[in-house]
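> Provided below for reference: sequence and predicted model.
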Amino acid sequence: MHGFIGEFFGTMVLILLGAGCCAGNSLNKTYGKQSGWWFICISWGLAVTMGVYVAGFLGSLGHLNPAVTIPFAIFGLFPWSNVIPYLLGQFLGAFVGAVLVIIQFYPQFKATPNEEEGNNVGIFATRPAINSPIFNFFSEVIATFAFIFILLNLGNFTQGLKPFIVGMVIAVVGTCLGTTTGFALNPARDWSPRLAYTILPIPNKGVSEWWYAWVPMCGPIVGGLLACALQTALV
């Protein structure tokens, strides 16, 4: 239960802050409207930092991401008995975090009448800058590979200042590699908020673009597997 609780609340904090920055950047009548890509990348990095701290304090390893949990288990870096509690915590926590963002920005959703003005699924989930599914998939594989490979060489990343290093890694991956797809890096970070956007009564919302959702689900998992395979071969 410690694993589930830590991953649930850590991922909830991650999405509350991360999707919150996207809402502030996209929706009308916020002070953060059109703050830009640096604002988003740094905010997501800090959101991950805070989520890892919360998760670590509550007893999990601060994965917050199936693309960490599943490859780590496959390559013997994490016990299989903990995989299901971690995944449940991640997906459920991400959904609750998205619900909190909807409540926080409800008046701004009402003030943003259509997708073109910023009321779109990109607040909660990722969208490609150019719709090219195969290359979008490779973009997610490469970005997640870089993220997980660096993560594997940090050791226990819940301790001391290491969560800030993890946040810096997220930010630099976002600025350097994330401009093609919005750098999901994390299936739970994409799918659960996308589901919240789909089923909850958000004013003026656009389409949820589930046709694209296989990319942020599969790409990060493959990238994580490749990173773990390389790390295992090297050590």
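Ah, there it is.

> contacts, neighbours, all on C-alpha from now
Fine.

> Could you report the distance from F137 to I165?
According to CA to CA, to the nearest Å, F137 stands 26 Å off from I165.

> Also L195?
L195 is 30 Å from I165, by CA to CA.

> Of F137 and I165, give the one with the bigger neighbour count.
Higher neighbour count among F137 and I165: F137, with 22 against 17, using other CA atoms under 10 Å.

> Helix or strand: which one has the residue nearest to the spatial centre of the chain?
For the chain, the residue nearest the mean C-alpha position is R189 (3.5 Å; CA atoms, centre = their mean). Per DSSP states H and E, R189 falls inside helix 187-199.

> Which residues does that helix contact?
15, 65-67, 90-92, 94-95, 97-99, 121, 124-126, 184, 205, 207-208, 213, 216-218, 220-221 (CA atoms under 8 Å, 6 or more residues apart in numbering).

> and those residues, which are buried?
15, 65-67, 90-92, 94-95, 97-99, 121, 124-126, 184, 205, 208, 213, 216-218, 220-221 (16 or more other CA atoms under 10 Å).

> The structure to be compared is supplied as follows:
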Amino acid sequence: MTEPNLGLYFLSELVGTAMLLLLGCGVVANVALAKNKGNGGGFLMVNWGWGLAVFAGVLVSAYSGAILNPAVGIGLLVAGKITFTMFLVATGAELLGAIIGAVLCWLAYKQHFDEEPDPANKLGVFSTGPAIRSYGWNLVTEIIGTFVLVFVIFAFADYGDVKVGTPGGLGPLTALPVALLVVAIGASLGGPTGYAINPARDLGPRIAHAILPIKGKGSSDWAYSWVPVVGPLIGGVLAALLAPVLLHLVK
């Protein structure tokens, strides 16, 4: 397998993930923080906001194939579609991009973070948390949600013209089905944990929450932080292993 220019590959994943997190965290901030025009917009607004954030992130990271998610990346690695070096470069870029996107969101909503009295709402802009805290069941939810994400992405890639994770392999409409898939996962499976389904999406902003001088912030909830990292990685691996069988893709 020929590796791409790793510098451009890194930059593509960084820009795409930063865009994803700026808009994704942004819709949560709009709904959750005090004195926003979108305050109280509800969970479906968050679902659609995250879906459209994925749409934007995919469009601006076509060079790298718009992985934007270490769980997708590890699935591609297990399936032999990217090299281990590409996986490491993409994952590093995604984590840094997620931090940058979260910081930009905080800057955009700085006054509203200052006005918001509830530390939990502030943390919720950055990272996910369970509706009912039960680490084992929370882990199961994240595994299932991420399995659906990666499994269906494999279906998109192998039954269409999309080459996920391949430089330049994304057509302009590829972003739309992935975006709609994320909306569906959020609406159907997002209630228990807030559907991280992406280790970088949760860990990067959680780091940003921990280091930013956010007025009146509380704990970054590191006790829960392993769930939205480990669960999605397991889900991504399972999807990569089962896709060739369940989708009849073995040539």
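Perfect, I can see it now. These numbers were taken from a predicted model, which means no experiment stands behind them.

> For the helix holding R189 of the first structure, grab the matching residue range in the second structure.
Aligned using TM-score structural alignment, helix 187-199 of the first structure spans residues 199-211 in the second structure.

> buried sites along the matching stretch?
199-210.

> Give me the mean distance between that stretch and the first structure.
For stretch 199-211 of the second structure, the mean deviation from the first structure after alignment is 0.4 Å (mean CA distance after the TM-score superposition for the first structure).

> Quick one: neighbours of the aligned partner of H112 of the second structure in the first structure, just the number.
Using TM-score structural alignment as the criterion, H112 of the second structure maps onto Q108 of the first structure. Q108 of the first structure: 20 surrounding residues under other CA under 10 Å.

> Select the longest helix from the first structure.
For the first structure, the helix with the greatest residue count under DSSP state H is helix 2-26.

> quick one, what contacts Q34 of the first structure?
Q34 of the first structure makes contacts with 25-26, as judged by CA under 8 Å, 6+ apart.

> Translate it into the numbering of the second structure.
Aligned by TM-score structural alignment, Q34 of the first structure pairs with G40 of the second structure.

> Its match: which element?
Per DSSP H and E, there is no helix or strand for G40 of the second structure.

> Quick check: it vs P119 of the second structure, distance?
The spacing between G40 of the second structure and P119 of the second structure, counted by CA to CA, is 17 Å.

> and the angle from the helix or strand that comes right after the longest helix of the first structure to helix 2-26?
Next helix or strand after helix 2-26 of the first structure toward the C-terminus (DSSP H and E): helix 37-57. Counting by axes from the mean of the first three to the mean of the last three CA atoms, to 10 degrees, helix 37-57 of the first structure lies at 160 degrees to helix 2-26.

> what about helix 37-57 of the first structure, distance to the chain center?
10 Å (CA atoms, centre = their mean, to the nearest Å).

> Can you mark which positions in it are buried?
37, 40-57.

> Stretch 126-136 of the second structure too?
Neighbour counts over stretch 126-136 of the second structure (16+ other CA under 10 Å) mark 126-130 as buried.

> next one: stretch 12-32 of the first structure
12-28, 32.

> I'd say the match of H112 of the second structure and S26 touch.
No. Here Q108 of the first structure lies out of contact with S26, judged by CA atoms under 8 Å, at a distance of 9.6 Å.

> And C22 of the first structure, what's its match in the second structure?
That one, C22 of the first structure, aligns with V28 by TM-score structural alignment.

> how close does that match sit to F43 of the second structure?
Counting by CA to CA, the separation of V28 of the second structure from F43 of the second structure is 9 Å.

> Quick check: chain neighbours aside, which residue is closest to the counterpart of I99 of the second structure in the first structure?
Alignment note (TM-score structural alignment): I99 of the second structure maps to F95 of the first structure. Using CA to CA, 6 or more residues apart in numbering and skipping the chain neighbours, the partner closest in space to F95 of the first structure is S192 (4.8 Å).

> Likewise for Y9 of the second structure?
That would be S64: by CA to CA, 6+ apart, it lies 5.1 Å from Y9 of the second structure.

> any idea what the one you found aligns with in the first structure?
Checking TM-score structural alignment: S64 of the second structure goes with S60.

> Verify the contact between that match and F8 for me.
No. Applying CA under 8 Å as the test, S60 of the first structure and F8 come out as separate, 9.5 Å apart.

> Please consider this matter closed, and thank you.
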